[in-house]
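Peer 1: could you look at this predicted model? Sequence included:
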Amino acid sequence: MTHRQHQKSRTRAFPLLILAIATLTLVVLLQRVRAPVQLSPQEDTSFQKGMSYAAWWSGQYSEPGADLSLELLASTGANWIGLVVTGYQETYTSTTVDFTQESTPTDADLVHVIEYAHGLGLRVMLKPHLDLPNEGEGEYWRGDIGSGFTSEAEWSAWFASYRAFIEHYARLAQTHSVDQFCVGTELLGTTHRDDDWRAVIAGVRAIYDGPIVYAALHGGEEASITWWDAVDYIGVDGYYPLVAESSEEPTVEELEAGWETPKATLANLSATYGKPILLTELGYRSQRRCSCYPWDWWTEGPVDLEEQANAYEAAFRQLYDQPWLGGIFWWTWLPDRFESGPCDNGYSPHLKPAEDVLRAWYGGPPRPPQPIFSADYDRAMDIYVDGFAPGWQDWSWNAVVNTAPADQRKRRAQPLQVELDPWGALSLWHPAFTSGQYHWLEFYVRGSSSSQPDLVVFFDAEDGTRLSPVPVNDCRHMEGGTINAGTWKRVRIPLSDLNAPGLDLTRLSIQNGSSEDRASFWIDDIRLVGATETGTIGEPAPDGQPMADCG
């Protein structure tokens, strides 16, 4: 993939029989598995229960929040990650691959993930990608690389540069005990060059001694490659359309029917070469018609959590027991766990019904119950409530901060009017204090007619550590997830989301998350607030009262 719920469990839940009929139990077991007897993927650790793990900027893999995101990935029952690192070439006719840009994760980033993943019991497939800088609808993309070459000299130059790129990561994989290596992804404009790709693979094998896979694009490339015998797994990025564009709210059964032709293609490919298939990518956005255009990452549409979950369920039902399938790597899980969630229309299943489907089939535990909290304003610390509270100072940068004029206060006594340059921040400092008695950071915010601010929040700890930034524009933190002009909205962010519970803190920053646009907004009633847990989602509210906030 380019940058830009219900369970049908595989676990063979045989009836529990008493010891007196143990012999009968054995007969029943043998009748209910395929011949020859083989374990289900939940029981067979050789089956790659994978998740793609992707970042497109240096440093993202090494941020503190990324480690937590990887832990959450591991909790789904996944036993593999497909670790993505992306190099670039300037145009589809360029012959030089560059993997030194800031948009390429560093080697140190990759080593951090490899070691942390291994510590969590995850195996790692390193999966280098090659992209063009501005891929999108109607633009050239990696699949066009090579289609503009007109001479053997261009082909020779490109393959030499590509080999330097891929062998760099093969050496990293060998040095750091990576469990599997992908030699290329969706380079369908080049894969007709049989001898050249055999040379690429031979060069990697001279460096790296683990299993090798190539990730072909669905819909033609997977069937056209002639050198599958040279790799250990036949990799397919399986974004096959499952229903027609006219299909509205497809059921799981309708989506299952869409797998009939792709399954036959994959089974035949496996039989022809005598090698297992890896779905090196498989994914659906949580967006309407995701099952019609699974590959479409650029078109915006309404969030549809159910269609994504149904597509996951249909794929598992149709594919998971196939004897030719060696594993699935779902696209995708992100280091920033706030890039997914119930209002997100992207590919990640995290905090969506699709995650529940994934956990059920991968054998992970259900997501833990979500507690419900009621605010306790007797345990609150004011930061700015119609004026700065004692001890708080304005340490903002690239910002203009004033008390809002009376005609713009919109029923609030004395809010702050804030103008932030790109990356500027309203930053408020206080001598170190403990946050242990507080549950939320709370404030009220209103946008202006001149901008739709994209804000992030973070604390600095007493030792100077900058804690993880968290988006304000998120439906888990604010109704609707957007800051609107003319409307005050309450924002509540759990300190646990900010990696701040119990820490000694000194500074709160509310930053413009844009590198290009100014942010204009009003803000008031900034405080830390305590809370009392009153139940969990799904339980009746005490004394018949409505439930308070979750998170």
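Peer 2: Yep, it's here.

Peer 1: for the rest of this, base every contact and every neighbour count on C-alpha atoms.
Peer 2: Will do.

Peer 1: list the contacts of the helix of greatest length in the chain.
Peer 2: For the chain, the longest helix by residue count, based on DSSP state H, is helix 152-175. For helix 152-175, contacts defined as C-alpha atoms under 8 Å, 6 or more residues apart in numbering pick out 87, 94-99, 107, 126, 128, 146, 149, 179, 181, 183-184, 196, 200, 203-204, 207-210.

Peer 1: packing partners for the helix or strand that comes right after it?
Peer 2: Counting by DSSP states H and E, the next helix or strand C-terminal to helix 152-175 is strand 180-185. When contacts are defined as 3 or more C-alpha pairs under 8 Å, 6 or more residues apart in numbering; DSSP states H and E, strand 180-185 packs onto strand 123-131, helix 152-175, helix 194-205, strand 212-217.

Peer 1: comparison target, given below:
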Amino acid sequence: MPVRLYGAVVLVLLLTAGCVSPAAAPVTPVATSRTPAPAKVAHPWRPGDPQLGAQILWYAYPGETDASVRADALRLVNYMVRRQMNAMSVTFPFTTTGPTASRVAASSGTPSVRHLAMLLDTAAAAGLRITVRPLLDEKSLLAKDPLAWRGSLAPADRAAWFRSYEAFLAPCLTLAARHHASTFVLGVELTSLEDDPGWRTLITAARKRFTGELSYDANWDDYVSRHVPVPVEHLGVDAYFPLDGLGDEATVAQIAAGWEHWLDRKSTGTLPRIVLSEVGIIAEDGAYRHPAVWKGGGQGGAKPNPTVQKRWFEAACQVARARDMAGLYWWNLDFHADPDAAAPSDSLTSFLGRPAETALTSCFRTWPR
């Protein structure tokens, strides 16, 4: 169960349906002529190629403007091209009022459709493959129950929850269809709801708006313990496999063997239909034992350890390539980050400015295509 801090973002709950802020405009093509053209991907993704990218995590801030969004989008897309990526996934939050609530909605952290379109258009102009990925924020869940998370939802009225979710996703799906997305992730780590028949109705509705690939991202423990019954075309795995027996001195080979052990619990051999949708770890001592726990900045008292993070990235790359996986996305790039200004003293949850950054670039540069 991933437990992460996304920064000091105050989320004011806006119980308005839709992937859109109250003042956002309808989905229309967004001109970017005032912004320089992005760099071009050297080897654009083609069907059958691995998706090699990163998750851009976007919590909207008050005061974002068209100009600031275009500048942030251009900076990150150019960084991704320099780091040998051919794919981008944008993760953004939506919210609910508690673990048993029967409604979901946009929050103040949900970017507007207009601003999301600017990022998607910039990525498309660079030749990046695009995935759109709404993620249920856990802040309101934890306020009601410190053990709650998005995988333990228990809506009082499940049918109403799925109707509300369908209404929220509708403009997101239209956005994805009109702005070059190849994949739409219909759900992320919603473990307790995966058996619900509401998914079939949701998928039927989604197909009317988006004709690309529909996907679902399962939590790591859910993936290995059972069949994930959400009836989508492809499955992603948020890969935070705990390696209890490994200390900070573990080699890349030992970490890779630990990953293989976890994956073998599900199936052996190649996994050409599986995407590692999140691969990340905090750069501190002890992280191999609990990679899903992101305390941030040494708040748990552990010492910073960039080598732990670097070796985790190298092992994940090795395993994904050996298993012929459909892709790998590093977690994460903050939409507002400046990768060129990042320093190792910044948050330990980031790979920017650390040896792991070189490891991910090497991984993608040498991955057969």
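Peer 2: Sure thing, it's come through. What you see is a predicted model, and the numbers here were worked out from it, not measured in a lab.

Peer 1: coming back round to it: could you dump the helices and strands packed on strand 180-185 of the first structure to JSON lines with mean neighbour count and distance to Glu306 of the first structure?
Peer 2: Output for these, formatted as JSON lines (neighbours: other C-alpha atoms under 10 Å; distance: least, C-alpha to C-alpha, whole Å):
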{"stretch": "strand 123-131", "mean neighbour count": "25", "distance to Glu306 of the first structure": "30"}
{"stretch": "helix 152-175", "mean neighbour count": "18", "distance to Glu306 of the first structure": "38"}
{"stretch": "helix 194-205", "mean neighbour count": "17", "distance to Glu306 of the first structure": "41"}
{"stretch": "strand 212-217", "mean neighbour count": "25", "distance to Glu306 of the first structure": "26"}
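
Peer 1: now those in a markdown table, with distance to Arg527 of the first structure?
Peer 2: A markdown table is the format used below for these (distance: least, C-alpha to C-alpha, whole Å):
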| stretch | distance to Arg527 of the first structure |
| --- | --- |
| strand 123-131 | 43 |
| helix 152-175 | 47 |
| helix 194-205 | 56 |
| strand 212-217 | 50 |
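
Peer 1: right, and those - which one's nearest Val491 of the first structure?
Peer 2: Val491 of the first structure lies closest to strand 123-131 among those, at 37.8 Å (C-alpha to C-alpha).

Peer 1: in the second structure, what residues pair with the closest one?
Peer 2: Aligned using TM-score structural alignment, strand 123-131 of the first structure spans residues 129-137 in the second structure.

Peer 1: list of residues touching that stretch?
Peer 2: Contacts for stretch 129-137 of the second structure (C-alpha under 8 Å, 6+ apart): 44-45, 51, 86-96, 120, 123-124, 150, 176, 180-188.

Peer 1: stretch 104-113 of the first structure too?
Peer 2: Under C-alpha under 8 Å, 6+ apart, the answer for stretch 104-113 of the first structure is 55-62, 83, 85-87, 172, 176.

Peer 1: same thing but 6 Å
Peer 2: Stretch 104-113 of the first structure is contacted from outside by Trp57, Ser58, Tyr61, Ser62, Thr86, using C-alpha atoms under 6 Å, 6 or more residues apart in numbering.

Peer 1: top of the residues you listed by neighbour count?
Peer 2: Greatest neighbour count in those, by other C-alpha atoms under 10 Å, goes to Tyr61: 27 neighbours.

Peer 1: and the contacts of stretch 104-113 of the first structure, which is closest to Glu300 of the first structure?
Peer 2: Trp57 (23.0 Å).

Peer 1: would you check how far apart the closest one and Leu266 of the first structure are?
Peer 2: 34 Å (C-alpha to C-alpha, to the nearest Å).

Peer 1: any idea what Arg205 of the first structure aligns with in the second structure?
Peer 2: Using TM-score structural alignment, Arg205 of the first structure pairs with Arg207 in the second structure.

Peer 1: report the contact partners of its match.
Peer 2: Per C-alpha under 6 Å, 6+ apart, neighbours of Arg207 of the second structure: none.

Peer 1: rerun at 10 Å
Peer 2: For Arg207 of the second structure, the contacting residues are Leu173, Glu213, Leu214, by C-alpha atoms under 10 Å, 6 or more residues apart in numbering.

Peer 1: burial count for the second one?
Peer 2: In other words, Glu213 of the second structure. 15.

Peer 1: that one contacts Ile203, correct?
Peer 2: No - using C-alpha atoms under 10 Å, Glu213 of the second structure is not in contact with Ile203; the gap is 11.1 Å.

Peer 1: got any residues that touch both of these two?
Peer 2: Common neighbours of Glu213 of the second structure and Ile203 (C-alpha under 10 Å, 6+ apart) are Val232.

Peer 1: aligned partner of Ser286 of the first structure in the second structure?
Peer 2: With TM-score structural alignment as the criterion, Ser286 of the first structure matches Ala283.

Peer 1: now its match: how far from Lys303 of the second structure?
Peer 2: 9 Å.

Peer 1: looking only at neighbour counts, state which of those two leads.
Peer 2: Taking other C-alpha under 10 Å, Ala283 of the second structure and Lys303 do not tie; Ala283 has more neighbours (31 against 14).

Peer 1: in contact with that one, which residues?
Peer 2: 291, 294, 296-298, 302-310, 312, 344, 347-351, 354, 356.

Peer 1: check Ala337 of the second structure too.
Peer 2: Ala337 of the second structure neighbours (C-alpha under 10 Å, 6+ apart): Ile56, Asp72, Arg75, Leu76, Leu352.

Peer 1: look at it and give its secondary structure.
Peer 2: coil (DSSP: H, G, I helix; E, B strand; the rest coil).

Peer 1: please enumerate the helices of the first structure.
Peer 2: 22-32, 64-74, 107-119, 152-175, 194-205, 221-224, 252-257, 260-273, 305-319, 353-362.

Peer 1: compute the inter-axis angle for the fourth one and strand 123-131.
Peer 2: Using axes from the mean of the first three to the mean of the last three C-alpha atoms, to 10 degrees, the inter-axis angle of helix 152-175 of the first structure relative to strand 123-131 is 160 degrees.

Peer 1: centre of the chain versus helix 152-175 of the first structure, how much separation?
Peer 2: Between the centre of helix 152-175 of the first structure and the centre of its chain there are 28 Å (C-alpha atoms, centre = their mean, to the nearest Å).

Peer 1: alright, that wraps it up for me.
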